[in-house]
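In: Predicted model follows, preceded by the sequence.
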Amino acid sequence: MPDLYLGLISGTSADGIDAALVAFDDAAPRDAATRSAPLQARLLFGRTYPWDPALRRQLVALGQQDAALTLDDLGELDTRIAEAFANAAGRALADSGTDRVQVAAIGSHGQTLRHRPLGRHGDGRWPYTVQLGDPSLIAERSGIRTVADFRRRDVAAGGHGAPLLPALHAALLHAPGEDRAVLNLGGIGNLTLLPGDGGPVRGFDTGPANGLMDAWCLRHTGEAFDRAGALAASGRVDAALLARLRAEPWFTLPPPKSTGRDQFHLGWVDAALRGGETPADVQATLLALSATTIADALRALQPATARLVACGGGVHNPVLMRALADALPGCVVESSAAHGLDPDHVEAMGFAWLARQTLLGLPGNLPSVTGARGPRVLGGVYPA
């Protein structure tokens, strides 16, 4: 079987479809929790393919708390997202000069519309998570076996279904003797804690990273994100607003925990505003919210962290990266690029790896992270 996999994901911000073509070189694939030897994963090609602007606006709008879809709308959107993913796969193969027969499988995350691992009312009844992008259609269009729907098996086993990448972070970035953390700065922030003494890997969502800032920037400037943090840098942090936002009870919940745009959305921000705030000041405050809640979580759960390795789109926001460094004195804050991992494609690499785990019959989750009852083989396989 070729050991070349294509990972596809559109994250919480829905800023594009990330495609990563990954070669795995380790001769002895291991259980997700094993860190006895480093995983050899090489990114051969990575690129982000943009959404159709109208479809992206719909996806962002559907992430809000009060969004609703008819069954017909839901079915059509599932197909449209799958078509976009299949097109991204085809473009990635063409742009990288790769024949589809060389690829063992596509690992498709899809687009999350709702993530309710504790149920709609937070009481643990009827938990669910919804990712759209019909994998049958992706397999049909691409001619490549597709592995998808990774989160629901973990939720079925009592877990949060997220985050799913700490096992890969551990395999790629664990360093004996140094407490490290890996931070994914997507729409939602999530941390992987890698203790240097070989203790259990932990991971959890921290709350907003780029998602609120992106949505606020789009509302007030028409731009999909705050390029280089310019809007935030032009404003001042509103301490009273920051305190109201930080008072959200979710931030004090212990892990395992996960969240999404359906909880942290612009309606949530609007409810904390008192009127008269400038767009730049709110953006500066949202950036401070991301940095301080991430730092709070890291200090609370792994206070001796010596190095924070960041990946995801937020790495390109120097204002956010400086805010994180300021909030974590004594901790090195750096991009995953310093470790040979392209920060824009670590997450897509993760879904290539998860597809491989599934085909090898190996677990992809870490119960110490998600809270599931045990390790589980994740996802379903859709033949070409």
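Out: Received, thanks. From a predicted model like this one, the values you see are computed outputs, not experimental measurements.
In: can we go C-alpha only for contacts and neighbour counts from here?
Out: Fine.
In: residue boundaries of the helices in the stretch 201-350 of the chain?
Out: 211-221, 230-233, 239-246, 266-272, 279-301, 318-327, 346-359 (DSSP state H, counting those that start in this stretch).
In: Ok, which of these comes nearest Leu194?
Out: Checking the helices of the stretch 201-350 of the chain against Leu194 by C-alpha to C-alpha gives helix 279-301 as the closest, at 11.1 Å.
In: wait, which of the helices of the stretch 201-350 of the chain is closest to Leu43?
Out: helix 346-359 (7.4 Å).
In: what comes into contact with that closest one?
Out: 5-9, 18-22, 43, 105-109, 147-148, 150, 165, 168, 311-312, 363-364, 377-381 (C-alpha atoms under 8 Å, 6 or more residues apart in numbering).
In: Comparison target below:
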Amino acid sequence: MSGTSMDGVDGVAVQFRAGQAPRVLADAFVGFADGLREALFALQQPGENEIEREALAASALAARYAVCCHELLRSANVAPARVRAIGVHGQTVRHRPEKGYTRQINNPALLAEMTHIDVVADFRSRDVAAGGQGAPLVPAFHAQVFGADDETRVVCNLGGISNITVLPPARAPRHQDNAGRPAEADGFGGEAIRGFDCGPANVLLDEWAQRHVGMPYDEGGRLAASGAVDPSLLNVLLDEPFFEQAPPKSTGRDLFNARWLDAKLAGFEALAPADVQATLAALTAVSVAREIERHAPGCRAVYVCGGGARNPELLKALERALDMSGVRGVPVMTTEALGVPPHHVESLAFAWLAMRCIERAAGNLPAVTGAAGERVLGAIYPR
């Protein structure tokens, strides 16, 4: 998985067995060189020679994916012939489901050539073709791994963009077969699983940290911790139609980017950089807390994954925002509390989606994405 933060590739080697939880054999992270990161950022917006630039970036990405895969094989002591498939998300450069497309650049054929393993890629397009958002795709996986029989839980991914999965009480076995089929296609014990994007998370926090402390992210949330939330700026930031839009919904850098931030900051030039960073953390926290209040009544716990799980100030801000909403006293913790390290969750999910594709089992939840029905997601590139 390489996400909206564009810092590198997270990978896991995982074993799926019927009736058992997924078993992670190894994990790895491979960072992006500055040149590749800059090329990916440039592809977020229209520009000259886009087709060639995208093709070159896709091949460079595949090379980084291959490095990650080889590191996983080495760490897990697994031969390529024993691996059924690689599930690779690709790098999102445009996400416009309202126009009928989403674009994750990748060169899966090259990755198959470099690893000698089947590759499953392009997971989002089929859901979009069926009228869906193509996102989020992880709620079905969250249900299998994080659902509880007796309580409503929320899984909150704080990546570049924030999203939540609302898991009602399961009241049914979560591991049905090797394909991980839940008891009901769209439900969990009769209630609908919900999931959608909430708004910006690290995408704006990282942008501001890069500008003002010369770092790709606000390590430990120190910049935000040294500032104070500005209520007036927070209200301006929250004045965005996406935040009031009803699910299903998804977003990305197409909306929440440096230009959006600069336009919102007009008139707040006198604010200290630390105060802006604190307010951006509050924006993420408040936008997530509001969606939990609206769509997860009776929520008993919030479990956080993604890069934001490593930012203690962001977690504190989320806890405060929940306490100030109608969801008081709900603990906020990382998915480590459920046995899955936060940095494993996204890559584990796409391994699971690849397994579903190989099994010819649906990977989407229409109640989440808005698609016309269940669809097998992904395209297979043989070894």
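Out: Right, received. Where do you want to start? Keep in mind that this is a model prediction, so the values were computed, not measured.
In: show me what contacts the residue nearest to Pro366 of structure 2 when sequence neighbours are not counted?
Out: Distances taken as C-alpha to C-alpha, 6 or more residues apart in numbering put Gly373 closest to Pro366 of structure 2, at 5.5 Å, once the chain neighbours are dropped. Residues counted as contacts of Gly373 of structure 2 (C-alpha under 8 Å, 6+ apart) are 130, 365-366.
In: about what we covered before: and the helices of the stretch 201-350 of structure 1, which is most packed in?
Out: helix 346-359 (a mean of 27; mean count of other C-alpha atoms under 10 Å).
In: Which residue in structure 1 aligns with Ala21 of structure 2?
Out: Counting by TM-score structural alignment, Ala21 of structure 2 lines up with Gln40 in structure 1.
In: Quick check: that match vs Val22 of structure 1, distance?
Out: 10 Å (C-alpha to C-alpha, to the nearest Å).
In: What span of structure 1 is stretch 120-135 of structure 2 aligned with?
Out: Using TM-score structural alignment, stretch 120-135 of structure 2 pairs with 147-162 in structure 1.
In: no, scratch that, I was asking about stretch 86-94 of structure 2
Out: Going by TM-score structural alignment: stretch 86-94 of structure 2 matches residues 106-114.
In: any residues touching the matching stretch, and which ones?
Out: 5-12, 14, 59, 62-63, 81-82, 85, 129-133, 135, 144-150, 260-262, 351-356.
In: what's the average distance of it to structure 2?
Out: Stretch 106-114 of structure 1 differs from its equivalent in structure 2 by a mean of 0.5 Å after superposition (mean C-alpha distance after the TM-score superposition for structure 1).
In: Likewise for stretch 318-327 of structure 1?
Out: Looks like 0.9 Å for stretch 318-327 of structure 1 (mean C-alpha distance after the TM-score superposition for structure 1).
In: longest helix in structure 1, by residue count?
Out: If you go by DSSP state H, structure 1 has its longest helix at helix 71-96.
In: Summarise which helices and strands that helix is packed against.
Out: Contacts defined by 3 or more C-alpha pairs under 8 Å, 6 or more residues apart in numbering; DSSP states H and E place helix 71-96 of structure 1 against strand 4-10, strand 17-24, strand 41-49, strand 105-116, strand 128-132, helix 135-142.
In: which residue numbers in structure 2 go with it?
Out: By TM-score structural alignment, helix 71-96 of structure 1 lines up with residues 51-76 in structure 2.
In: residues in contact with Ser125 of structure 2?
Out: Counted by C-alpha under 8 Å, 6+ apart, Ser125 of structure 2 has contacts 101-102, 134, 377-378.
In: By neighbours, which of the residues you listed wins?
Out: Gly134 (29 neighbours; other C-alpha atoms under 10 Å).
In: Tell me which residues touch it, please.
Out: By C-alpha under 8 Å, 6+ apart, the neighbours of Gly134 of structure 2 are 97, 102, 124-128, 369.
In: mind redoing it with 6 Å?
Out: By C-alpha atoms under 6 Å, 6 or more residues apart in numbering, the residues touching Gly134 of structure 2 are 124, 127-128.
In: which one among those residues gets closest to Glu191 of structure 2?
Out: Closest to Glu191 of structure 2, out of all of the contacts of Gly134 of structure 2 and judged by C-alpha to C-alpha, is Asp127, at 21.8 Å.
In: For burial, what's the neighbour tally of the closest one?
Out: 30.
In: for the helices and strands packed on helix 71-96 of structure 1, which one sits closest to Leu273 of structure 1?
Out: The nearest among those, by C-alpha to C-alpha, is strand 105-116 at 25.1 Å.
In: State the number of residues packed around the alignment partner in structure 2 of Ser258 of structure 1.
Out: Counting by TM-score structural alignment, Ser258 of structure 1 corresponds to Ser250 in structure 2. By the criterion of other C-alpha under 10 Å, Ser250 of structure 2 has 24 neighbours.
In: Contacts only, for the closest residue to Ser250 of structure 2 other than its chain neighbours.
Out: Counting by C-alpha to C-alpha, 6+ apart, the nearest residue to Ser250 of structure 2 once its immediate chain neighbours are dropped is Asp197, at 4.8 Å. By C-alpha under 6 Å, 6+ apart, Asp197 of structure 2 lies in contact with 162-163, 250.
In: and if you look at Ala143 of structure 2?
Out: Contacts of Ala143 of structure 2 by C-alpha under 6 Å, 6+ apart: none found.
In: pretty sure it is in a strand, no?
Out: No: per DSSP: H, G, I helix; E, B strand; the rest coil, Ala143 of structure 2 lies outside any strand segment and is helix.
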